[in-house]
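Undergrad: pasted the sequence and its predicted model underneath.
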Amino acid sequence: MKKDLTGQVVVITGAARGVGAMLARKLARRGAKLALVGLEPVELKQVAESCGPDAGTWEANVTDRAAMAEAAGQILARYGRVDVVVANAGIATGGPFLDSDADAFDRVIEVNLLGSVATARAFLPALVASRGYYLQIASLAALTPAPMMAAYCASKSGVEAFAHSLRTEVAHKGVRVGVGYLSWTDTDMVRGADEDDVLRELRSRLPWPTNRTYPLEPAVDRIVAGIGRRSVHVYAQWWLRGMQSVRGYVPSIVATVGKKEMKRFEPRLRATVGTRGKLVGRGGQADAQAAARAGAQTGGDGGPA
């Protein structure tokens, strides 16, 4: 059933750019009030200004439980309720696991998985009170494994499982939980990954339709529609729905085909090993900079304060 979004208070994490920013603007056009959470105050303010006077911004790192709890309290104080939460914040890194930067690899899992857990922990009490909707943004990476993306696949498989578990726990409280799936979509994260020539070529050799980058706006339109229906599954590209029925067969196929591709690209990967391993895209850079600032303030190792 389609739900009217007029006056609904929607919280979006990772709202400074990409999917989060466009989703905020489109939901604002549907009459929603937006609470935008992210790491980049200037970009967040620009998005909020485009969403109208009811939009607000909160600078918080999703991996910082205390900061997320404080943001949730402030959002409740301002709006009086929370109807929808979209756990969208995410980062990525690419390349062979054996060559990966250990801190960057762990950070992907921390932000994507534990950041989503912290988001749910902060906002679920408000969603119980409003009998609201929690949408966890996952990925094609949750449906199929992919070489060179071990951290991202692990984190997105994790958030998918987390959301499925959460759905059953809170259903009797009137809260609906959905999972959103996106393939390669034209965002800063994907463009950042494509700056690596080897990774870009490897992706181009994937079978259709997984080998192309999809425009952002139609993908976000599908997410908006899913929020309006409070859907259990939201597919940003039409063909992702079909992946659900074959996902059990995909790992063995990927292993067979991927072995040949990895052998073929091994010399180039070895020759360019020093060019990859860090977080990709402007969102990844923002997270790294925030971690560095937190480390400088605490004298620690760069982790969240």
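TA: That came through, no problem.
Undergrad: could you use CA atoms for every contact and neighbour count after this?
TA: Noted.
Undergrad: for this protein, which segments count as strands?
TA: For the chain, the strands defined by DSSP state E occupy 9-13, 33-38, 56-59, 84-87, 133-137, 176-181, 233-235.
Undergrad: looking at those strands, which is closest to Pro147?
TA: Among the strands of the chain, the nearest to Pro147 by C-alpha to C-alpha is strand 176-181 (18.8 Å).
Undergrad: the closest one packs against which elements?
TA: Strand 176-181 is packed against strand 133-137, helix 150-170, strand 233-235, with contacts defined by 3 or more C-alpha pairs under 8 Å, 6 or more residues apart in numbering; DSSP states H and E.
Undergrad: second one coming, line it up with the first:
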Amino acid sequence: MVKVALVTGAARGIGLETAKQFLASGWSVALIDWDADELAAATADLGAQAAGFVCDVSDPEAVTAMVAEVLARFGRLDALVNNAGVAEFGPIEDCDYAMWKRVMATNLDGVFLCTQAAVPALKETRGAVVNIGSISGLRASTLRVAYGTSKAAVIHMTKQQAAELGEYGIRANCVCPGPVRTKLAMAVHSPEIIAAYHDAIPLNRYGSEAEIAGVITFLCSDAASYVTGQVIAADGGFDSTGVGLPALRD
């Protein structure tokens, strides 16, 4: 029996690394993304156990069709990783309704739609859902009114899923990454921003895509069979520091 994972937002970053870790553990993986070109490039060398499916997770009809295609290809579903997300930052007064809706459509609606579509298949396997939140959903920050609120809602949705789906043996957990050393982050984070994050994080560094993916795949594994409804901050201790001042460490 080969287990099957469905990973959204899988053409790059944490999603792609998660797919690779599943594959390395002997799983088959459906990689979902709305960027057809990036998805094709990402899946080109992953082998027969991986397949890409183009889908906008904010589109209900597209999600329903995508899950049906995944089941037709692989025959089962053991884990759903809701990783797809968009980030638009700016001051509250500059966050117009169109921006708000764009962020919520993917980050929140997408998690709801994909989970709802996958539940019948997950009931059959007593599978797992892992939603990707963010440190921004656990602690407020500037310029993130839409993004942070969407991720806070995902955290609560995870608990709703765990409470309702547990009777079917389906587990639901949420991983909240802190700052991660992705190509995008390194391109937009100035030396001053990097230094400030290092000062605020007890482990004094950014995380890696592999470290976040390791937590995700663990939560989908049999080793986490009694873990559900949990919110895990994979953040180097960032959330634990609260308002502690780096200057007071000495």
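TA: Nice, thanks for sending it over. Note that the structure is a prediction, hence the values are computed from the model and not measured.
Undergrad: on that earlier part again, could you dump the helices and strands packed on strand 176-181 of the first structure to CSV with distance to Arg282 of the first structure and mean neighbour count?
TA: Converted to CSV, those look like this (distance: least, C-alpha to C-alpha, whole Å; neighbours: other C-alpha atoms under 10 Å):
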stretch, distance to Arg282 of the first structure, mean neighbour count
strand 133-137, 19, 27
helix 150-170, 16, 19
strand 233-235, 25, 23
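Undergrad: as TSV, these with distance to Gly178 of the first structure would be great.
TA: As requested, those are exported to TSV (distance: least, C-alpha to C-alpha, whole Å):
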stretch	distance to Gly178 of the first structure
strand 133-137	5
helix 150-170	7
strand 233-235	5
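Undergrad: next, format the strands of the first structure as CSV and append distance to Gly242 of the first structure.
TA: CSV is the format used below for the strands of the first structure (distance: least, C-alpha to C-alpha, whole Å):
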stretch, distance to Gly242 of the first structure
strand 9-13, 27
strand 33-38, 32
strand 56-59, 37
strand 84-87, 24
strand 133-137, 18
strand 176-181, 12
strand 233-235, 10
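Undergrad: wait, Gln49 of the second structure sits on Ser28?
TA: Yes - using C-alpha atoms under 8 Å, Gln49 of the second structure is in contact with Ser28, at 4.7 Å.
Undergrad: neighbour count winner among those two?
TA: Taking other C-alpha atoms under 10 Å, Gln49 of the second structure and Ser28 do not tie; Ser28 has more neighbours (24 against 14).
Undergrad: now do the contacts for the residue mapped onto that one from the first structure.
TA: Ser28 of the second structure maps onto Lys33 in the first structure, with residues paired by TM-score structural alignment. Contacts for Lys33 of the first structure (C-alpha atoms under 8 Å, 6 or more residues apart in numbering) come out as Gly7, Gln8, Val9, Val10, Leu27, Asp54, Ala55.
Undergrad: can you tell me which of those is nearest Glu40 of the first structure?
TA: Ala55 (15.6 Å).
Undergrad: now the nearest residue to Ser231 of the first structure once chain neighbours are set aside: how far from Ile227 of the first structure?
TA: Distances taken as C-alpha to C-alpha, 6 or more residues apart in numbering place Gly178 nearest to Ser231 of the first structure, at 5.7 Å, with adjacent residues excluded. Plainly put, Gly178 of the first structure is 9 Å away from Ile227 of the first structure if you go by C-alpha to C-alpha, to the nearest Å.
Undergrad: between these two, which contacts overlap?
TA: Tyr133, Leu135.
Undergrad: now for the closest residue to Phe238 of the second structure other than its chain neighbours, how many residues are close by?
TA: Once flanking residues are discounted, Phe238 of the second structure sits nearest to Ile201: 4.6 Å by C-alpha to C-alpha, 6+ apart. When neighbours are defined as other C-alpha under 10 Å, Ile201 of the second structure has 20 of them.
Undergrad: residue in the first structure paired with Ile201 of the second structure?
TA: Under the alignment by TM-score structural alignment, Ile201 of the second structure pairs with Pro209 in the first structure.
Undergrad: likewise for Val111 of the second structure?
TA: Using TM-score structural alignment, the equivalent of Val111 of the second structure in the first structure is Ser116.
Undergrad: burial check on the closest residue to its match other than its chain neighbours, number of neighbours?
TA: Leaving aside its chain neighbours, Ser116 of the first structure sits nearest to Ala87 (5.9 Å; criterion: C-alpha to C-alpha, 6+ apart). The burial count assigned to Ala87 of the first structure is 29, neighbours taken as other C-alpha under 10 Å.
Undergrad: which residues does whatever residue of the second structure lines up with Ala87 of the first structure contact?
TA: Superposed on the second structure with TM-score structural alignment, Ala87 of the first structure falls opposite Asn82. Counting by C-alpha under 8 Å, 6+ apart, Asn82 of the second structure touches Val7, Thr8, Gly9, Gly110, Val111, Cys114, Thr115, Val129, Val130, Asn131, Ile132.
Undergrad: the residue of the first structure positioned farthest from its centre and Glu261 of the first structure, how far apart?
TA: For the first structure, the residue at maximal distance from the C-alpha centroid (C-alpha atoms, centre = their mean) is Pro267, at 32.1 Å. Separation of Pro267 of the first structure from Glu261 of the first structure (C-alpha to C-alpha) stands at 11 Å.
Undergrad: hmm, back to that, go ahead and confirm the residue nearest to Phe238 of the second structure touches Thr241.
TA: Yes - between Ile201 of the second structure and Thr241 a contact is recorded at 7.5 Å, counting by C-alpha under 8 Å.
Undergrad: show me what contacts the nearest residue to Asp83 of the first structure once chain neighbours are set aside?
TA: Spatial nearest neighbour of Asp83 of the first structure, excluding adjacent residues (C-alpha to C-alpha, 6+ apart): Gly132 at 4.7 Å. Contact partners of Gly132 of the first structure, counting by C-alpha under 8 Å, 6+ apart, are Val82, Asp83, Val84, Gly174, Val175, Arg176.
Undergrad: just give me the match in the first structure for Val7 of the second structure.
TA: Applying TM-score structural alignment, one finds that Val7 of the second structure aligns to Ile12 in the first structure.
Undergrad: and the helices in the stretch 1-150 of the first structure?
TA: 18-29, 41-50, 65-79, 102-109, 115-130, 150-170 (DSSP state H, counting those that start in this stretch).
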